[in-house]
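Undergrad: Okay, sequence plus prediction incoming.
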Amino acid sequence: MLNKKYLFSLGILDIFGFENFQQNSFEQLCINYANENLQQFFVHHIFKLEQEEYNNEHINWKHIAFEDNQRILDLIAIKSMNIIALIDEESRFPKGTDRSLCDKLHANHSKNDNFIPRKTDNIISFGIRHFAGNVYYDCENFLEKNRDTFSQDLMKLLQETKSKFLRNLFLNEFQIGTETRKRAPSLGTQFKKSLDSLMNILSSCQPFFIRCIKPNEYKTPNNFDRALVCRQLRYSGMMETISIRRKGYPIRHLFRDFVDRYRLLAPGVGPSHCEMDCRLAADKICKTVLINQDYQIGKTKVFLKVS
């Protein structure tokens, strides 16, 4: 990880899965944005870095197409005038409303392929074509939730309470002025900042991925919904992952490590420190025990298929 004290640590990240209800609000947008980030992290490690290494090592390799959700992340939170930025902007306007927010989102993104416009102007909603499917969001209460303001009536009630515990619990809120509270980061900004920090930590780790597939929507035993399972396998990138594992070379060793580990399989190959050219020694071992399609010799490593 980032700090040396975490070098021999193991972390487990478990978050809410992708959410798509009959009515989706600001909370679902945040949760689904987090899932889009984790999907991009998965895509980056399983496909982008994998194929980049093959190219760098000059491995003969047939490119495998995969779904890249980067454009969805650009729409939600990265490119200028993204959805979260527009929500923040409208939240700062005293006269901003959920309808004015919805109008602004459509004005900026109606032509984006991943943005689903409302059917009529009377509806204050929008949709996003997420990697896991289309989700329609109801804009009602978006601004209130994003502002995350402490009710003045509730503040007054707590200030006047006879409970010493409650007064001490919200002491910091009492001391913060109204103007300072207005300038506090929005909920969307805080969420994005926390998520960016999490992704930076994950990027410095060696990740292992566990995909949980639901057999049915009702959490009932002995009920296998084939269509639902196939849909989850497709949108999670599992089909492409299986393909890249079958067609690729998931096992790889540096020449020196490979020679020290497998030299006994080939007569005449000594320890790596005794070999003048570990690349030639590794190639000799492979030719002795493997057939050509099961391995390739790169610039610095031996690449092996899974038998």
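TA: That came in fine, so what should we check first?
Undergrad: make it CA atoms for all contacts and neighbour counts henceforth
TA: OK.
Undergrad: which secondary structure element contains Cys30?
TA: Cys30 belongs to helix 26-43 when assigned by DSSP states H and E.
Undergrad: ok, now which ones touch the residue nearest the centre of the chain?
TA: For the chain, Leu38 is the residue whose C-alpha lies nearest the centre (C-alpha atoms, centre = their mean; 1.2 Å). Residues in contact with Leu38 (C-alpha atoms under 8 Å, 6 or more residues apart in numbering): none are found.
Undergrad: And it, how close does it get to Ser163?
TA: 44 Å (C-alpha to C-alpha, to the nearest Å).
Undergrad: And for Asn112?
TA: Applying C-alpha to C-alpha to Asn112 and Ser163 gives a distance of 53 Å.
Undergrad: Just want to know which of these two has more residues nearby.
TA: Neighbours around Asn112 and Ser163, counted as other C-alpha atoms under 10 Å, are more numerous at Asn112. The numbers are 14 against 11.
Undergrad: SS state for the more buried one?
TA: coil (DSSP: H, G, I helix; E, B strand; the rest coil).
Undergrad: if we can go back for a sec, next SSE downstream of the helix holding Cys30?
TA: Following helix 26-43 in sequence, per DSSP H and E, is helix 49-56.
Undergrad: That next one vs helix 26-43, what angle?
TA: 30 degrees (axes from the mean of the first three to the mean of the last three C-alpha atoms, to 10 degrees).
Undergrad: packing partners for helix 49-56?
TA: For helix 49-56, the contact count by 3 or more C-alpha pairs under 8 Å, 6 or more residues apart in numbering; DSSP states H and E identifies no helix or strand as a packing neighbour.
Undergrad: Pull out the buried positions in that helix.
TA: Under the neighbour-count criterion of 16 or more other C-alpha atoms under 10 Å, helix 49-56 has 50-51, 54 buried.
Undergrad: Pasting the second one now:
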Amino acid sequence: IIDNENHVEPVADEALLTVAKLIGCNVDALQLALSTKKMKVRNDTIVQKLTLPQAMDARDALAKSIYSCLFDWLVEQINKSLGVGKRRTGRSISILDIYGFESFDRNSFEQFCINYANERLQQHFNRHLFKLEQEEYIQDGIDWTKVDFDDNQACLNLFEKKPLGLLSLLDEESTFPNATDLTFANKLKQHLKSNPCFRGEHEKAFTVAHYAGEVTYDTTGFLEKNRDLMHLDSIQLLSSCSSRLPQIFASALLSQSDKPVVGPLYKSGGADSQKLSVATKFKGQLFQLMQRLENTTPHFIRCIKPNNMQSPGMYEQGLVLQQLRCCGVLEVVRISRSGFPTRMTHQKFARRYGFLLLESVTSRDPLSVSVAILHQFNILPDMYQVGYTKLFFRTGQVGALEDTRNRTLHGILRVQSCFRGHKARCYIKEFKKGVATIQSFIRGEKTRKEFAVLLRRHRAAVTIQKHIKSKITRKRFSEVTDATTVIQSVIRGWLVRKCSGNIGLLNWGDKKGNESEVLVKASYLAELQRRVLKAEAALREKEEENEILYQRLRQYENRWSEYELKMKSMEEVWQKQMRSLQSSLSIAKKSLAVEDSARNSDASVNASEDYSGETGGNTANTHESNGTRRRPMSAGLSVISRLAEEFDQRKQVFGDDAKFLVEVKSGQVEASLDPDRELRRLKQMFEAWKKDYGARLRETKVILNKLDNEERVGDKLRRKWWTRRNSTRIL
């Protein structure tokens, strides 16, 4: 808002509110700082309202100051974060991106400063590439033709000369309150008209002959842009902000504004108390940059514009050639072609390539070694120069030496690697051999200890089994002996009683009969005694057969007990137990069949001998008794055959189920079941069947023993019946 006196007052619009919010200040304070200026006169403070141009300059100055301080702060933070390696090693790599030479239709104060900076950088470039290099050639005493190049020192003197340089006259004119851009231009034309790099133009313009060409500048706005328009009110505004960054910026601006100008910048005295101008600050920063570049090893990258239209695929030859000429690239190419870009000290060259010599040099000084290397590799004399301290090579000459050096080092490394590999393999081989020896000793000792423990356990088990088996055998033998003694006593008593009865009959017959009858009875008694002896012999045979049967029965019982122990201790080998059980059943079946056939043959022999003279009724009774005797034996054989068939069936079923579960667990067959759970269930079923089958087998064994006892009782009854019948015949 502009009042009648051309004073302004900022409107509290969205832009002003946003700025106040970002920097953290009051809106009223921001409005006051942009529209007024405080001046201190002696002890009084006067507040002056600003006109529209002054307010716009104050606004732009505040924005530029904030931007400049923010940029400096960011660069400082980045340098701090990247300065860790520099603090540790003292070395760093920096990148300087400088704006290029500018020449427009209207060039102002910004182009003036940019082109001045480019002049200074171009001088550094020329000094680094041309002056220093040629000076080094001359100092080292090599044959060298000096290359002429354009020097821009006259243009730099136009800018920096005191007190009649462009920058000095600009700062001097900026201090006069009534000075204008036109008076500044006239002063330049008055004082610098004799300078060959300066030419005055009409009104406010002047021309400077830069290294890249002539540029015409318009002095409009030079004085205002050069003055430091950052008022103290704006600095106080930044210091009163709530944000931290504006406060840092305010302290930096205050420290800069307190620095006086160094040296007599102006004609009039008292300039030491003046504040630094923009041009003076720019010049000081540029000198600091150049000082830092002087302490480093620079590498230059020149950027060339192919066209002014900023369009791809368009190449303007004249523009590119002008840029190459202005940047000094053509002189660089010319001096590089005629110069020696590769240089190396005698010591470094001898140290780097000395091992490539085929013959040892008598004099071991670096210069002799270097010359010998050059002669050995047939490097032409035009391609190198030998200086006092260094060797200078033209482009591409060191490449052959580097290739030979790399090949030789590669061969050396191959030989070293092969030798080290051989040593490492030998070491590993010996190490593995030692490890294997230690492992064999340890495993042998461990195995011997385990074998000793197992041997002691085996011997203890054998001893325990021997004692138990001997005890069981003695007990059974004593039982059999006692039973045999009882049977023998009963039979002998029966025979004695029988013989006593026959003698009584003979005595009674002697009293009643005659002598002829006594003779007949005596002969019959002899026959009877013969038959008794025969019966005793048959009885002894039966006893021997009975003893054999008892031995077989004990064998069967021992085998059965062994099978039960094996089935309890080794469930995983149940198939072997089945085969053992099957073999035991087949042996029992065969033995019973053999016994039955033997009994039948004995019975038939006795029947033929004893009953040859009997009647048909007696023959029928004999056949009936034999039939009744065969029926229990055939029933026993049928039970055993059923058990054998059941054993074969169960064996096949369990074997198939176990094979199927093993295939499922190994992944050969896919099935939706848990093989471990099914295997445990199959093991439980096998245990249940094994227990039931053992019980039935024991029952069958008891039945067979019972049948054997009944057969013995029947034999006794038959013998008794036969004895009575014979006695009846005698009577």
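TA: Alright, I've got the coordinates. Every value quoted in this text rests on a predicted model; they were computed, and no experiment measured them.
Undergrad: And the TM-score between these chains?
TA: The TM-score (TM-score structural alignment, normalised by the length of structure 1) is 0.87; 294 aligned residues with a C-alpha RMSD of 2.9 Å.
Undergrad: Tell me the residue in structure 2 aligned with Leu29 of structure 1.
TA: Using TM-score structural alignment as the criterion, Leu29 of structure 1 maps onto Phe112 of structure 2.
Undergrad: thought that match was touching Asp218?
TA: No: using C-alpha atoms under 8 Å, Phe112 of structure 2 is not in contact with Asp218; the gap is 9.6 Å.
Undergrad: Against Leu129 of structure 2, how distant is the corresponding residue of structure 2 for Glu52 of structure 1?
TA: When structure 2 is aligned by TM-score structural alignment, Glu52 of structure 1 is paired with Glu135. Glu135 of structure 2 sits 10 Å away from Leu129 of structure 2, going by C-alpha to C-alpha.
Undergrad: Onto which residues of structure 1 does the one helix or strand Glu543 of structure 2 maps to map?
TA: If you go by DSSP H and E, Glu543 of structure 2 is part of helix 515-569. Helix 515-569 of structure 2 corresponds to no residues in structure 1, going by TM-score structural alignment.
Undergrad: For that helix, what is the distance to the chain centroid?
TA: 86 Å (C-alpha atoms, centre = their mean, to the nearest Å).
Undergrad: Surely Lys193 of structure 1 forms part of a helix?
TA: Yes: note on Lys193 of structure 1: a helix contains this position according to three-state DSSP.
Undergrad: which residues of the stretch 101-250 of structure 1 fall in strands?
TA: Under the criterion DSSP state E, counting those that start in this stretch, the stretch 101-250 of structure 1 contains strands at 115-116, 125-130, 133-138.
Undergrad: residues in structure 2 matched by the second one, start to end?
TA: By that I understand strand 125-130 of structure 1. Under TM-score structural alignment, the match for strand 125-130 of structure 1 is residues 205-210.
Undergrad: Have a look at how far, on average, the matching stretch is from structure 1.
TA: Compared with structure 1 after the fit, stretch 205-210 of structure 2 shows a mean deviation of 0.8 Å (mean C-alpha distance after the TM-score superposition for structure 1).
Undergrad: how far out from the middle of the chain is stretch 252-263 of structure 1?
TA: On C-alpha atoms, centre = their mean, the centre of stretch 252-263 of structure 1 falls 34 Å from that of its chain.
Undergrad: ugh, wrong one, I meant stretch 242-250 of structure 1
TA: For stretch 242-250 of structure 1 - counting by C-alpha atoms, centre = their mean - the centre lies 22 Å from the chain centre.
Undergrad: matching residues in structure 2 for that stretch?
TA: Counting by TM-score structural alignment, stretch 242-250 of structure 1 sits on residues 333-341 of structure 2.
Undergrad: List the buried residues in the matching stretch.
TA: 335, 339-340.
Undergrad: what do you get for stretch 651-660 of structure 2?
TA: Buried-residue list, stretch 651-660 of structure 2, by 16+ other C-alpha under 10 Å: 651, 654, 658.
Undergrad: corresponding residues in structure 1 for that stretch?
TA: Mapping stretch 651-660 of structure 2 onto structure 1 (TM-score structural alignment) gives no aligned residues.
Undergrad: re earlier: which one in structure 2 is aligned with the residue nearest to the centre of structure 1?
TA: Under TM-score structural alignment, Leu38 of structure 1 pairs with Leu121 in structure 2.
Undergrad: measure that match to Glu133 of structure 2 for me?
TA: Distance from Leu121 of structure 2 to Glu133 of structure 2, counting by C-alpha to C-alpha: 17 Å.
Undergrad: Just say helix, strand or coil for the residue of structure 1 positioned farthest from its centre.
TA: Relative to the C-alpha centroid of structure 1, counting by C-alpha atoms, centre = their mean, Gly268 is the outermost residue, at 48.4 Å. Counting by three-state DSSP, the backbone at Gly268 of structure 1 sits in coil.
Undergrad: Contacts only, for it.
TA: Contacts of Gly268 of structure 1 (C-alpha under 8 Å, 6+ apart): none.
Undergrad: Quick check: the aligned residue for it in structure 2?
TA: Aligned partner of Gly268 of structure 1 by TM-score structural alignment: Glu359.
Undergrad: can you check Gly188 of structure 1 too?
TA: Match for Gly188 of structure 1 (TM-score structural alignment): Ala279.
Undergrad: gap between its match and Arg199 of structure 2?
TA: 21 Å.
Undergrad: between the two, who's got more neighbours?
TA: Ala279 (21 against 18).
Undergrad: Hmm, Asn226 and the more buried one touching each other?
TA: Yes: Ala279 of structure 2 lies in contact with Asn226 (C-alpha under 8 Å); the separation is 6.1 Å.
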